[in-house]
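pasting the structure only:
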């Protein structure tokens, strides 16, 4: 569902943000504002949630640094083109060092400063995760973006954000390990992703 496009005049962009923030989505649905368009997603499947659970479990058990994970935390990410409104994204998982206590007292839409990694598991609109969200997370300077692509049966780690994309990407098919750098410092086991 698209309400207004990014090429609208500045006043329309402010109106778009107001419309977005005032949305009353049905229970279980989530709305995001990505590159000037509103995207509404239905509740996620059990298989989607199972993959998230596997990843969060590994992060909590194996990371060198104790991590806190938030499912579906709203991030307000400035756009690299300087256009208004900023992207408003809801990653499947947002990860930060536990000692930072990043989520305590945070507003519904927080800035991404202090986020170590975001995780997305593809669903019905995989292109948003593969392209649009990747660019938006890079624009926000989020150091790591982990993409679990269920259609391609692969997992990719994007790192070293530079302007509107990541400079580095390492991928592995489901069933093979994927190294996660510090502050994680372990190999993600994707054997159960199949």
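Received, thanks. Predicted model only: the values in this text are computed from it and were never measured. Numbers count the residues shown, from 1 in each chain.

Every contact and neighbour count from this point should use C-alpha atoms.
OK.

which of the residues in the lengthiest helix in the chain are buried?
With residue count as the measure and DSSP state H as the assignment, the chain has helix 46-62 as its longest helix. For helix 46-62, the neighbour count (16 or more other Cα atoms under 10 Å) marks 48, 51, 52, 55, 56, 59 as buried.

surely residue 136 meets residue 162?
No: with contact defined as Cα atoms under 8 Å, residue 136 does not count as touching residue 162 (11.1 Å).

quick one: which of the two has more around it?
Set side by side, residue 136 and residue 162 show more neighbours around residue 136, with 25 against 17, by other Cα atoms under 10 Å.

how about the more buried one, what does it touch?
Residues near residue 136 by Cα atoms under 8 Å, 6 or more residues apart in numbering: 34, 35, 77, 79, 87, 164, 165.

Count residues in the vicinity of the last one, would you?
It refers to residue 165. That count, for residue 165 with other Cα under 10 Å as the rule, works out to 21.

which residue packs closest to the most centrally placed residue in the chain, ignoring adjacent ones?
With the centre of the chain defined as its mean C-alpha position, the nearest residue by Cα atoms, centre = their mean is residue 91, 3.2 Å away. Nearest non-adjacent residue to residue 91, counting by Cα to Cα, 6 or more residues apart in numbering: residue 72, 5.5 Å away.

how about that neighbour, what does it touch?
Counting by Cα under 8 Å, 6+ apart, residue 72 has contacts 90, 91, 92, 93, 94.

can you tell me the helix or strand for residue 19?
Secondary structure from DSSP states H and E places residue 19 in helix 10-21.

and that helix, what other elements does it pack with?
strand 30-34 (3 or more Cα pairs under 8 Å, 6 or more residues apart in numbering; DSSP states H and E).

In the next helix or strand after the strand it packs on, which of the residues would be classed as buried?
Counting by DSSP H and E, the next helix or strand C-terminal to strand 30-34 is strand 37-41. Residues of strand 37-41 classed as buried: 37, 38, 39, 41 (neighbour count, 16+ other Cα under 10 Å).

let's bring in a second one:
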């Protein structure tokens, strides 16, 4: 199966995976909705947000682990490939799995916005659609540009039916199957 856009040549998913294996250290490549996306390597504040979230998840749900930058197949009919900032799944969930894993059993995917021109399309538009199509129960977007946290849940028909957005410094509920409450005051300390 190949994917193309009007202004880009067709590329096989296998060709993308080979290209992703040789990506430069300064970027991460993803294959979302049939097109190659270039995502910058996270900065220190981005990493601190993920560290903070990992700690929250461990305190509330020690049976789960927030895997960083796990390579996932996110859209079966388009053969999409994404590298979310975090993938919350049961501990040892990815034992024996291939480099690009099916997302079955993943409870939540997390993105923290980057400081680049494509973050709006990638994190706020394309990924919620791809993650909902893949049946991911929860998509958590930590938006450093808008100083908000958005919980997308109830995937149905390729869209999340429920979105809840709260500003940094407030409490936000992440529903089952995750079932935790985040106090987001600390996010104010991580560069916006």
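Okay, I see it. Since the model is a prediction, treat every value here as computed from it, not as a measurement.

on that earlier part again, which one in the second structure is aligned with the residue nearest to residue 91 of the first structure?
Aligned by TM-score structural alignment, residue 72 of the first structure pairs with residue 69 of the second structure.

all strands for the second structure, in order.
2-5, 8-12, 27-32, 35-40, 64-68, 72-75, 80-82, 86-90, 108-112, 138-143, 148-156, 159-167, 171-174, 180-183 (DSSP state E).

want to throw those strands into a markdown table with distance to residue 97 of the second structure?
As requested, those are exported to a markdown table (distance: least, Cα to Cα, whole Å):
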| stretch | distance to residue 97 of the second structure |
| --- | --- |
| strand 2-5 | 24 |
| strand 8-12 | 22 |
| strand 27-32 | 19 |
| strand 35-40 | 23 |
| strand 64-68 | 13 |
| strand 72-75 | 10 |
| strand 80-82 | 15 |
| strand 86-90 | 13 |
| strand 108-112 | 17 |
| strand 138-143 | 22 |
| strand 148-156 | 24 |
| strand 159-167 | 27 |
| strand 171-174 | 27 |
| strand 180-183 | 27 |
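
so which of those comes closest to residue 100 of the second structure?
strand 72-75 (5.0 Å; Cα to Cα).

in the closest one, what counts as buried?
So strand 72-75 of the second structure, judged by 16+ other Cα under 10 Å, has buried residues 72, 73, 74, 75.

just to revisit the earlier point, tell me what angle the helix holding residue 19 of the first structure forms with strand 37-41.
Interaxial angle, helix 10-21 of the first structure versus strand 37-41 (axes from the mean of the first three to the mean of the last three Cα atoms, to 10 degrees): 10 degrees.

Just the buried residues of helix 10-21 of the first structure, please?
12, 13, 16, 17, 20.

any idea how far residue 177 of the first structure is from the residue lying closest to the first one once chain neighbours are set aside?
Nearest in space to residue 12 of the first structure, with sequence neighbours left out and distances taken as Cα to Cα, 6+ apart, is residue 4 at 7.9 Å. Distance of residue 4 of the first structure to residue 177 of the first structure, given as Cα to Cα, to the nearest Å: 41 Å.

do the same with residue 164 of the first structure
27 Å.

Ok, residue 44 of the first structure next?
For residue 44 of the first structure relative to residue 177 of the first structure (Cα to Cα), the value is 25 Å.

Not counting sequence-adjacent ones, nearest residue to residue 121 of the first structure?
Closest to residue 121 of the first structure by Cα to Cα, 6+ apart is residue 148, at 4.6 Å.

for that neighbour, what are its contacts?
Residue 148 of the first structure touches 119, 120, 121, 122, 154, 155, 156, counting by Cα under 8 Å, 6+ apart.

same check, this time on residue 107 of the second structure
87, 88, 89, 136, 137, 138, 177, 178.

pretty sure residue 5 of the second structure contacts residue 36?
No: Residue 5 of the second structure is not in contact with residue 36 according to Cα under 8 Å; the separation is 10.0 Å.

circling back to that earlier point, okay, the buried residues of helix 10-21 of the first structure in CSV with distance to residue 193 of the first structure next?
Shown next, in CSV, are the buried residues of helix 10-21 of the first structure (distance: Cα to Cα, whole Å):
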residue, distance to residue 193 of the first structure
12, 43
13, 40
16, 38
17, 37
20, 34
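
Out of the residues you listed, which two sit at the greatest distance?
12 and 20 (12.0 Å).

hmm, back to that, out of the contacts of residue 72 of the first structure, flag the one nearest to residue 108 of the first structure.
residue 90 (10.2 Å).

nearest residue to the closest one other than its sequence neighbours?
residue 74 is the one closest to residue 90 of the first structure (Cα to Cα, 6+ apart), at 4.7 Å.

Give me the neighbour count for that neighbour.
22.

That one against residue 109, yeah?
Yes: in this structure, residue 74 of the first structure is within contact of residue 109 by Cα under 8 Å, at 4.6 Å.
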